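**Student:** Kindly generate the corresponding structure for this input.
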Amino acid sequence: MGIADRLSDLGVTLPDAPAPAANYVPFVQVGNTVYVSGQISNGPDGFITGKLGADMDVAQGAEAAKSCAISLLAQVKAACGGDIDRLVRVVKLTGFVNSTQDFTDQPKVINGASDFLVEALGDAGRHARSAVSAPSLPLGVAVEIEGIFEIK
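**Tutor:** Predicted coordinates for the structure are as follows:
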């Protein structure tokens, strides 16, 4: 079963790849590696904003991280000329969590992205990762995640 079929089985339709909001490109391909710029938490009702440890809990943060993972896959699909099945594996994610100074569950928040990618891609979704806190993120979003991917 291909990636597109697995996503469909999960009820996930990849959106159009989000356009960059400033002077950068959404992804850069070097050989078989695609570097995807940070994707911010965004849902059907717009940006997912908030601060973990203040007005958001871990479960809400994990959902925000999942939305970032979906946007990352949308960018990979665009990099692959619309064929997400060219994705070989997720190499690394770097997750940024908008959180209070005393919040320490950043890894649990970014698990929302990691768990989704493993569910959608199987072993190809397993990756190296960093999960760090940030005192604020662009537009007040809860989570931003960048990624490195191998394609064929």
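**Student:** When you work out contacts or count neighbours from here on, use the C-alpha atoms and nothing else.
**Tutor:** Fine.
**Student:** could you point out the longest strand in the chain?
**Tutor:** Using DSSP state E, we find that the single longest strand of the chain is strand 87-98.
**Student:** name the helices or strands packed onto whichever helix or strand comes after that one?
**Tutor:** Next helix or strand after strand 87-98 toward the C-terminus (DSSP states H and E): helix 106-121. Applying 3 or more C-alpha pairs under 8 Å, 6 or more residues apart in numbering; DSSP states H and E, one finds that helix 106-121 contacts helix 3-9, helix 58-79, strand 87-98, strand 128-134.
**Student:** can you state the direction angle for the last one and strand 87-98?
**Tutor:** In this structure, strand 128-134 runs at an angle of 20 degrees to strand 87-98, with axes from the mean of the first three to the mean of the last three C-alpha atoms, to 10 degrees as the basis.
**Student:** Here is a second sequence; please produce its structure as well for comparison:
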Amino acid sequence: MSIQETLKQLGIELPPIAVPAAAYVPFVQTGNLVFLSGHIAKKDGKPWVGQLGVDMGTDEGKQAARAIAIDLLGTLQAAVGDLERVRRIVKVMSLVNSAPTFTEQHLVTNGASELFAAVFGERGAHARSAFGVAQIPMGACVEIELIAEVG
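**Tutor:** Okay, the predicted model is just below:
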């Protein structure tokens, strides 16, 4: 099954590439690697604001991470033209806006990791880091960046 067919089966329509909110570009390609800038969680087109362990639970955070993964796929498609060119999702780095006592950043980040696996299969298996941080721009609950290899 093609990537586009998989996305359709999952009920996912990729968004257009977002305009950066500061002095950076959405992606940079060097050689066969594409580096995507961090994307924040959005809900209804606005930053998905919250802090895990204070006013959000793990399940909602996981939904936010999945939403970011969809945005990242939209940016990746804009960067490479066709997601079939993706050989591998290489690395995911996730920042989770967390209370000092919240320790489930890895479970929140599964929302993105599981979607990449569903879309790309074996090519979606990746190295990953998940950090708890004191704050994210605009009060967003999660921010994720991605590195992919293309052919």
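**Student:** before we move on, back to that, and the helices and strands packed on helix 106-121 of the first structure: which comes nearest Ala17 of the first structure?
**Tutor:** Nearest to Ala17 of the first structure among those is helix 58-79 (4.9 Å), distances taken as C-alpha to C-alpha.
**Student:** pretty sure Val34 of the second structure contacts Val28?
**Tutor:** Yes - applying C-alpha atoms under 8 Å, one finds Val34 of the second structure in contact with Val28, separated by 5.7 Å.
**Student:** These two: who's more crowded?
**Tutor:** Val34 (21 against 14; other C-alpha atoms under 10 Å).
**Student:** what's the nearest residue to the residue of the first structure most remote from its centre if we skip its chain neighbours?
**Tutor:** Ranking residues of the first structure by C-alpha distance from their mean position (C-alpha atoms, centre = their mean) puts Asp102 at the top, at 24.0 Å. Nearest-residue entry for Asp102 of the first structure: Gly53, 7.6 Å, with adjacent residues in sequence omitted and distances by C-alpha to C-alpha, 6 or more residues apart in numbering.
**Student:** Please apply the same query to Val28 of the second structure.
**Tutor:** Nearest to Val28 of the second structure is Phe35, by C-alpha to C-alpha, 6+ apart, at 5.3 Å.
**Student:** Repeat that for Ile12 of the second structure.
**Tutor:** Closest residue to Ile12 of the second structure in three dimensions, ignoring its sequence neighbours and counting by C-alpha to C-alpha, 6+ apart: Ile70, at 7.6 Å.
**Student:** What does that neighbour correspond to in the first structure?
**Tutor:** Taking TM-score structural alignment, the alignment pairs Ile70 of the second structure with Ile70 from the first structure.
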